[in-house]
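# mind looking at a prediction? Sequence and model below.
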Amino acid sequence: MNHLQLEAILNDKLSPQLIKDYCPNGLQVEGAVEIKKIVTGVTASQALIDHAILVNADAILVHHGYFWKGEPEAIRGMKGKRIRSLIKHDINLFGYHLPLDIHPELGNNAQLAQLLDIEVEAGLEGHAQSVAMCGRFKRPMSGKELAQRLHSVLNREPLHIAPESEDKLITTVGWCTGGGQDYIEMAVAQGLDAFISGEVSERTTYTAREMGIHYFAAGHHATERYGVKALGEWLAAEHSLDVEFVDIDNPV
């Protein structure tokens, strides 16, 4: 498949033109024109690039790519090494950030809901492009039970900050993969029993305790494995491409 054709297919599926983001979405570093082998992963780290080189991939598809707003513009140091590796080996880099968070089928939030068996109800922000979501479990569970489910599904022990009434059962839940901890107050305002994000901030502890909501930090990387993995699987099924998902270890 032609690399620009692949970008058009991804853009058609994810609609990045509709979303204001912190980085360019789509083809970020141009490589070989013909794409046969794709490696997918959460972040375009040097380790992921090295694996792509090892398996002779023509493209890398990630959630966290390059050229973020506010980062130094010079291509030097770690950034320079990564980009030189891509160019030297003629590897295309495709990155999709917020479009891959919010996609209703393949997005990080949608995939996490599916893994945790959450019935999705709406965007937490009240519109279709909401980065955070809300829904409910089929049966109420304790905070300890939800922590165990997160551990089992994500293979990572979550941080659980419980409200003063630790025995408060959880039926309704909000969530935002990655760095979504600041949506917790919106979850409280909507009367939800629990909120899940990837990252946690120091202030989140007090918000959860004082506002009476169960809070779970399940890892930025761990909560965002599944969108890009699902996107790669969709490409393989729908367009007969050779796609390999690579999970580079990241405890954060």
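Okay, I see it.

# when you work out contacts or count neighbours from here on, use the C-alpha atoms and nothing else.
OK.

# please report the distance of Arg82 from Ala44.
Arg82 sits 8 Å away from Ala44, going by CA to CA, to the nearest Å.

# helices or strands up against the host helix or strand of Thr40?
Secondary structure from DSSP states H and E places Thr40 in strand 37-43. Contacts defined by 3 or more CA pairs under 8 Å, 6 or more residues apart in numbering; DSSP states H and E place strand 37-43 against helix 46-54, strand 59-64, helix 225-239, strand 242-245.

# next, the angle from it to strand 59-64.
20 degrees (axes from the mean of the first three to the mean of the last three CA atoms, to 10 degrees).

# which other residues reach strand 37-43?
For strand 37-43, the external contacting residues (CA atoms under 8 Å, 6 or more residues apart in numbering) are 48, 52, 56-65, 221, 224-225, 228-229, 232, 241-248.

# check it against this one:
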Amino acid sequence: MNLQQFQQSISTLFPQQLLEDFTGDYGFTSKKNDCISTIGYCTNLSLEVMEQAAANNVDLLITHHDAWDFLYGLQEACVAKLEAYNISHFWIHGPLDMIEFGTCTSLMNELGLSVVRYSTYDDDTEFPGIGEFHLPVSFEQLAGKMSSTLAEPVRAWKNNEKQVKKVGILTGAGHASQHLKMAYEQGCDTYITGEVTLYTIQYAQFLGMNLLVGSHTFTEFFGVKSLCEQLENEHPALRFVPLKESHFELQNA
């Protein structure tokens, strides 16, 4: 596969309107290598990840996040290393959060939830995905399942005594109170995201809605994995390699 064929696959998998809605929130950081036989994937672009990519003979690295602009100098350092290792890099942020097989849905699948409503983007606003258990589970069961799925500790606030039935999810940075409000108005008894602030905690408590928080990295990893599974279905000859990232965000939780 070459990069043009890869771009065609992305255009096939993602609706044009969704890509237009998130113009500038996906694309190539590097097009160094045009002959793709091995794809490596993870959530974040980092220097550590690129060492693994090079060791695994990766031709194309796919991540959810590009190097953040406010991590000053990281973008330039990553580009230099991509060039040195002859690796192309493609990142896809907003479209992967809002596609039906993306970050929210893939985490629901991992936790055993059935999709009630996909995460969506409309009028410059993100709406959390909604999932439901066929049979209610205890809050403790869900917290344990999430911790084992992410392979990391999760922060848990139990704010009601109900069995967990309906769950709102907005992975990554879904900590804004407006997102909790949307989930609550859809009848959710529990909310899951990948970052938390004082306001997230206080508002969940005020609503009486349980709150579960994993890391930004690992609540979103399964979305990148899901994208690669879609690509593998279309290009079965390709080799896909998951790259390991540290659980540094919650190691002291």
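Nice, I can see it. Please read all numbers here as calculations on a predicted model, not as lab measurements.

# now what about the TM-score between them?
In this superposition the chains share a TM-score of 0.87, using TM-score structural alignment, normalised by the length of the first structure; 243 aligned residues with a CA RMSD of 2.3 Å.

# re the thing from before, CSV for the helices and strands packed on strand 37-43 of the first structure, including distance to Met133 of the first structure and mean neighbour count?
Conversion of those to CSV gives the following (distance: least, CA to CA, whole Å; neighbours: other CA atoms under 10 Å):
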stretch, distance to Met133 of the first structure, mean neighbour count
helix 46-54, 29, 17
strand 59-64, 19, 27
helix 225-239, 15, 20
strand 242-245, 25, 20
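
# in a markdown table, list these along with distance to Ala187 of the first structure.
Conversion of those to a markdown table gives the following (distance: least, CA to CA, whole Å):
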| stretch | distance to Ala187 of the first structure |
| --- | --- |
| helix 46-54 | 35 |
| strand 59-64 | 25 |
| helix 225-239 | 23 |
| strand 242-245 | 32 |
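
# out of the ones you listed, which comes closest to Ser152 of the first structure?
helix 225-239 (14.7 Å; CA to CA).

# give the other helices and strands that that closest one contacts.
On a contact count with 3+ CA pairs under 8 Å, 6+ apart, helix 225-239 of the first structure meets strand 37-43, strand 59-64, helix 98-102, helix 108-116, strand 242-245.

# re earlier: of the helices and strands packed on strand 37-43 of the first structure, which approaches Val173 of the first structure most closely?
Val173 of the first structure sits nearest to helix 225-239 of all these, at 19.3 Å, using CA to CA.

# neighbours of Ala143 of the second structure, just the number please.
For Ala143 of the second structure, the neighbour count with other CA atoms under 10 Å is 23.

# give me the distance between it and Tyr191 of the second structure.
11 Å.

# now do the shared contacts for those two.
With CA under 8 Å, 6+ apart as the test, Ala143 of the second structure and Tyr191 both reach Leu212.

# what's Glu152 of the second structure aligned with over in the first structure?
Aligned counterpart of Glu152 of the second structure in the first structure: Arg156 (TM-score structural alignment).

# just to be sure, that match is in a helix?
No. With DSSP: H, G, I helix; E, B strand; the rest coil as the criterion, Arg156 of the first structure is coil rather than part of a helix.

# got a list of what it touches?
150, 218-219, 222.

# so how far is Glu202 of the first structure from it?
Arg156 of the first structure is 20 Å from Glu202 of the first structure, by CA to CA.

# where do the helices sit along the stretch 151-252 of the first structure?
Under the criterion DSSP state H, counting those that start in this stretch, helices of the stretch 151-252 of the first structure are mapped to 184-189, 202-211, 220-223, 225-239.

# which one, of those, ends up nearest to Gln111 of the first structure?
Going by CA to CA, the one of the helices of the stretch 151-252 of the first structure nearest Gln111 of the first structure is helix 225-239, 6.0 Å.

# now find how far off-centre the closest one is within its chain.
What separates the centre of helix 225-239 of the first structure from the centre of its chain is 13 Å, taken as CA atoms, centre = their mean, to the nearest Å.

# distance to Gly135 of the first structure for the helices and strands packed on helix 225-239 of the first structure - can I get that in JSON lines?
JSON lines is the format used below for these (distance: least, CA to CA, whole Å):
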{"stretch": "strand 37-43", "distance to Gly135 of the first structure": "25"}
{"stretch": "strand 59-64", "distance to Gly135 of the first structure": "24"}
{"stretch": "helix 98-102", "distance to Gly135 of the first structure": "15"}
{"stretch": "helix 108-116", "distance to Gly135 of the first structure": "9"}
{"stretch": "strand 242-245", "distance to Gly135 of the first structure": "28"}
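
# out of the ones you listed, flag the one nearest Arg209 of the first structure.
Here helix 108-116 is closest among those (CA to CA), at 23.7 Å.

# so the closest one matches what in the second structure?
With TM-score structural alignment as the criterion, helix 108-116 of the first structure aligns to 103-111.

# residues of that stretch that come out buried?
For stretch 103-111 of the second structure, the neighbour count (16 or more other CA atoms under 10 Å) marks 103-108, 111 as buried.

# and what of stretch 200-216 of the second structure?
Buried residues in stretch 200-216 of the second structure, counted by 16+ other CA under 10 Å: 200-201, 203-205, 208-216.
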